[in-house]
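1. attaching a predicted model along with its sequence, questions to come.
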Amino acid sequence: MTRFLAFACAILCVALSVPAGAQTVPESAPAEGGRLVIVGGGLSLDNADVYHAFIDNRLAGSPGIAIIAAASASPSGSGATFAGELMFYGVAAEDVAIVQLAMLDDPDTPDVDESEWTGGATDPDQIATIENAGAIWFTGGDQMRLRQLLIAEDGTDTPMLAAIRTRLEVGAVVGGSSAGAAVMSDPMIAGGDPFGGLFGEVLAAAPSQSGESGSLVLDRGLGFFSPGLVDQHFAQRGRFGRLARAIMAQPATSRMGLGIDEDTALLVDRGDRAAWVVGRGTVTVLDGRRATVSATGFADIRLSRLHGGDMLNLSTLAVTPASGREPVTARPSVFGGLWPSVRLADPLESETRQLFTSEQRRAATARFEVNLAEDKRGAIFVFAADARTRYWRSAEEEGWNGTLSGVRLSLTTGAPQPYRH
């Protein structure tokens, strides 16, 4: 394991230099409640803001960082890689520990037999690593592995998961990327194709059902993030429809979801119920608490889009734009600000699936319709702006990028509909 850490650190330190952080986020962890750093996957090593959001929020007096790479098919290798990244950002090697927890052995690491790590969730030595950590990180992979390893068969917390919750409550930071982000909520999105997941029943996951094929799959998550569901690789994989359908499968008061882009994080202060966007992409917020459901879809989810430095109130879902982003009042410009969110559907187009977009504008309202058609099934998303829609942008932001709130989102599924010009 020492060889893995040294190799990863050496490669990373030679490859890049650390850029100065550019985004303003809180500087110290709260005394109680802990913080979360939820990353949408695809984290670049030169994204200093996200790494510092995790490293700098360690619990005071507890510099240790515990890495849980059990979601990965290469647990020791993935753990060593992230350990090297932490050391690249100045974390001392003696403060980093890879937790021995895994479901299977990686044949590419012959000097480490990860199959011996399957009992790590009850191993006193591994639990002690968690108990001494000021920060805990979950790598990417398959979130169902984390669920199976950390939640006992009777549905109770394993001793390791109980220890993680205790550390979080006393002020530690818990972070994760990709699968490590998905598992933050409870329930969690365990799988489902972004288009296929719009149709059919919502499934309770079995281990063989996780992944990217077929129906939307929900299962129990770890529940560190309580306000709603989390989805990742959001814009890059066209998952906004999947997230919308997932939140609408919840009780009305719990219909909230966050879609986090790659190379982007949400820094959550659980005590203050506030969150800040960190990184290069966006966080899309879906609020379905007042939406309506029908046999063919849903209507009036409220959508917001946040960029780096923006703050989200997790109780009210009110958006506070970062300093430098000024309100845009001209309605044509506000309507233009919808386009980056409308374009979230673009990754769903394929050789077998057609996508058409139309736009209708009035003096005070605008309607953007995205029509997706494949074989004998289709989906229509409608993005609508009205008097409640708000848009902020800075002079440096290009195109229609900017912070947006109060967009109405609706979905209708069924037979493919003809394209209407």
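-> Received, thanks.

2. from here on, contacts and neighbour counts on C-alpha atoms
-> OK.

3. which positions within stretch 2-13 qualify as buried?
-> Going by neighbour count (16 or more other CA atoms under 10 Å), the buried part of stretch 2-13 is 4-6, 8-9, 12.

4. so where do the helices sit in the stretch 201-350 of the chain?
-> Using DSSP state H, counting those that start in this stretch, the helices of the stretch 201-350 of the chain run over 240-248, 331-336, 339-342.

5. which one of these is the most hemmed in?
-> Comparing those by mean neighbour count (mean count of other CA atoms under 10 Å), helix 240-248 comes out on top with a mean of 24.

6. put this next to the first one:
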Amino acid sequence: MLKSLCFALALAGASASAAVTAEGFGGTAAEAPPKGSLVIIGGGLRAENAAVWQKIVDLAGGKGARIAVFPTAAQNPAFEGSKAAENLNRHGARAFVVPLAPKLAGSDARKAAEDPAIAEAVRGAGGAFFTGGDQARITGSLRRPDGGNSAVLDALWSMYRRGGVIAGTSAGAAIMSSTMFYDPPLDVIPVLKHGVVDGKDIAPGLGFIGEDVFIDQHLLVRGRFARMLPVMLAKGYKLGLGIDENTAAVVGPTREVTVVGYTGALVLDLTDAGSDRAKPLFNLSNARVSYLDNGDRFNLVDRSYTPGPGKEPVDTRLREHREALFYTDILGNTSIVNLLEKLVDSKLERATGLAFEGPASRAPERGFEFTFTRVPDSREYVTNREDAWSIYRIRMDVRPVRMQQPLYTVE
């Protein structure tokens, strides 16, 4: 009943279009790059974040745009799907919920992914929105057991290539790159200590952003920039894009990224970075980390940065004097951005942060030192009130360190 009701509404407004089979970003040699856009949200998207919701609707065609809501990842898909559709409709869309979710009662997700009516409704829409949850449910539903595309996944690619928008939050963001976190440890440090295993910690995503950019979410509040690094090295990614909660990275057809939302995003650039493979523990040298604030832009093709409105270069004459900058928990909530802001607003050239686990962890004495250094190609911008910063191309080095145990004793 739910399925028939959803798609009676969906098909009433969906326009027919020719089916296009997509095998990945860029597809076959005969296919042009997608004309559509991506809205990649780092999770925790609030109903009152009008800028992000409106951007999705605008990119889908504006008022009256048909947007297919996929609650595929959700534990409670009926609730999550209806809330997302409600938020989109509040901003002018005519969203419909796609009944394609492993946790949806009375629905077979794999069967729904091959349903011609569902595929046609998605193909004729102006956009799609993936809710949060477990990203493995999305890829497990939209990909066939042999790894091929389902009919609905082909329809998504067709819509995206034609000029539609694909948006996703949390799990819906993770699927955007060709590799995604699948079932990693909850904490970041174990990924640095022990690396990642294909098919367990990481698995193939849907690759809407292409083969060259790795995506992660919930980034600043959970210190996840660090867990991106072993994956990027293992899979050969030179660029990583990590988006924080209640924030979106909007990727246009020219591959320019614009940050919209509450906080910002990090760009990790390993183009000139190296790692000493002879050493058994994770290490990294000469990487670049950049913080993009609301309104900032970054071009994935030429790697150029453009600060948002109201930003001016930091006045070097006004930089503060500090004895040193040293954080004992660089993976804490927004710690990396706080440290970078203090670094570029000081006369110091270098700042240091540590990352360790607690005494009950596996190998508690092993940790990592992160060093951040201003280099000639670094750039820093700030608003006049000094409440919004843009920080580009700070050098980052990571090396393993050992802490004496016990760390402390009670007096």
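-> All right, it came through fine. Because the structure is a prediction, the values reported are computed rather than measured.

7. what's the distance between Pro34 of the second structure and Glu245 of the second structure?
-> Distance, Pro34 of the second structure to Glu245 of the second structure, using CA to CA, to the nearest Å: 26 Å.

8. which residues are in contact with the counterpart of Arg393 of the second structure in the first structure?
-> Alignment note: Arg393 of the second structure maps to Gly406 in the first structure; criterion TM-score structural alignment. Contacts for Gly406 of the first structure (CA atoms under 8 Å, 6 or more residues apart in numbering) come out as 302-304, 385, 388-390.

9. any of these buried? List them.
-> Here, 16+ other CA under 10 Å leaves 302-304, 385, 389-390 buried among the contacts of Gly406 of the first structure.

10. could the residues you listed go into a markdown table alongside distance to Asn132 of the first structure?
-> Listed next are those as a markdown table, based on distance: CA to CA, whole Å:
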| residue | distance to Asn132 of the first structure |
| --- | --- |
| Arg302 | 41 |
| Leu303 | 40 |
| Ser304 | 38 |
| Ala385 | 49 |
| Thr389 | 46 |
| Arg390 | 45 |
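
11. list the ones among those that fall in strands.
-> Mapping those onto strands (DSSP state E) picks out 302-304, 385, 390.

12. tell me which of the residues you listed is nearest to Gly196 of the first structure?
-> Set against Gly196 of the first structure, the nearest of these by CA to CA is Leu303 (21.8 Å).

13. now which residue in the second structure aligns to that closest one?
-> Correspondence of Leu303 of the first structure to the second structure, assessed by TM-score structural alignment: Val289.

14. got the contact list for the residue lying closest to its match once chain neighbours are set aside?
-> Using CA to CA, 6 or more residues apart in numbering and skipping the chain neighbours, the partner closest in space to Val289 of the second structure is Leu268 (4.8 Å). By CA under 8 Å, 6+ apart, the contact list for Leu268 of the second structure reads 238-241, 287-290.

15. corresponding residue for Leu268 of the second structure in the first structure?
-> Aligned counterpart of Leu268 of the second structure in the first structure: Leu286 (TM-score structural alignment).

16. do you know how far the equivalent of Gly34 of the first structure over in the second structure is from Met232 of the second structure?
-> Matched by TM-score structural alignment, Gly34 of the first structure corresponds to Gly36 in the second structure. Distance, Gly36 of the second structure to Met232 of the second structure, using CA to CA: 26 Å.

17. can you check Gly126 of the second structure too?
-> As judged by CA to CA, Gly126 of the second structure and Met232 of the second structure stand 32 Å apart.

18. likewise for Gly264 of the second structure?
-> 21 Å.

19. now do Glu320 of the second structure
-> 35 Å.

20. ok, Thr243 of the second structure touching Gln217?
-> To be clear, residue 243 of the second structure is Ile; Thr isn't right here. Yes - the criterion here is CA atoms under 8 Å, and Ile243 of the second structure meets it with Gln217 at 5.0 Å.

21. which residues do the two both contact?
-> 41-42.

22. what about the counterpart of Phe199 of the first structure in the second structure, which SS state?
-> Counting by TM-score structural alignment, Phe199 of the first structure corresponds to Lys193 in the second structure. Per DSSP: H, G, I helix; E, B strand; the rest coil, the local secondary structure of Lys193 of the second structure is helix.

23. wait, doesn't the match of Gly34 of the first structure sit right on Arg162?
-> Yes - in this structure, Gly36 of the second structure is within contact of Arg162 by CA under 8 Å, at 6.5 Å.

24. comparing the two, which shows the higher neighbour count?
-> Gly36 (23 against 19; other CA atoms under 10 Å).

25. dump the residue contacts of the more buried one.
-> 159-166, 252-253.

26. I'd like the distance between Asn338 of the second structure and Leu331 of the second structure.
-> According to CA to CA, Asn338 of the second structure stands 11 Å off from Leu331 of the second structure.

27. Provide the aligned range in the second structure for stretch 11-18 of the first structure.
-> Counting by TM-score structural alignment, stretch 11-18 of the first structure falls onto no part of the second structure.

28. now do the helices in the stretch 51-200 of the first structure.
-> Listed in chain order, the helices of the stretch 51-200 of the first structure (DSSP H, counting those that start in this stretch) span 75-88, 124-131, 143-150, 159-169, 179-182.

29. so where is the shortest one in the second structure?
-> Same thing as helix 179-182 of the first structure. The aligned range for helix 179-182 of the first structure in the second structure is 171-174, by TM-score structural alignment.

30. how far off centre is the matching stretch?
-> With CA atoms, centre = their mean, to the nearest Å as the basis, stretch 171-174 of the second structure stands 7 Å off its chain's centre.

31. same check on stretch 166-175 of the first structure?
-> On CA atoms, centre = their mean, the centre of stretch 166-175 of the first structure falls 18 Å from that of its chain.

32. again, but for stretch 224-237 of the second structure
-> Distance of stretch 224-237 of the second structure from its chain centroid, counting by CA atoms, centre = their mean, is 13 Å.

33. that older thread, measure the match of Leu303 of the first structure to Ser378 of the second structure for me?
-> Relative to Ser378 of the second structure, and taking CA to CA, Val289 of the second structure is found at 10 Å.

34. any shared contact partners between the two?
-> Common neighbours of Val289 of the second structure and Ser378, using CA under 8 Å, 6+ apart, are 392-394.
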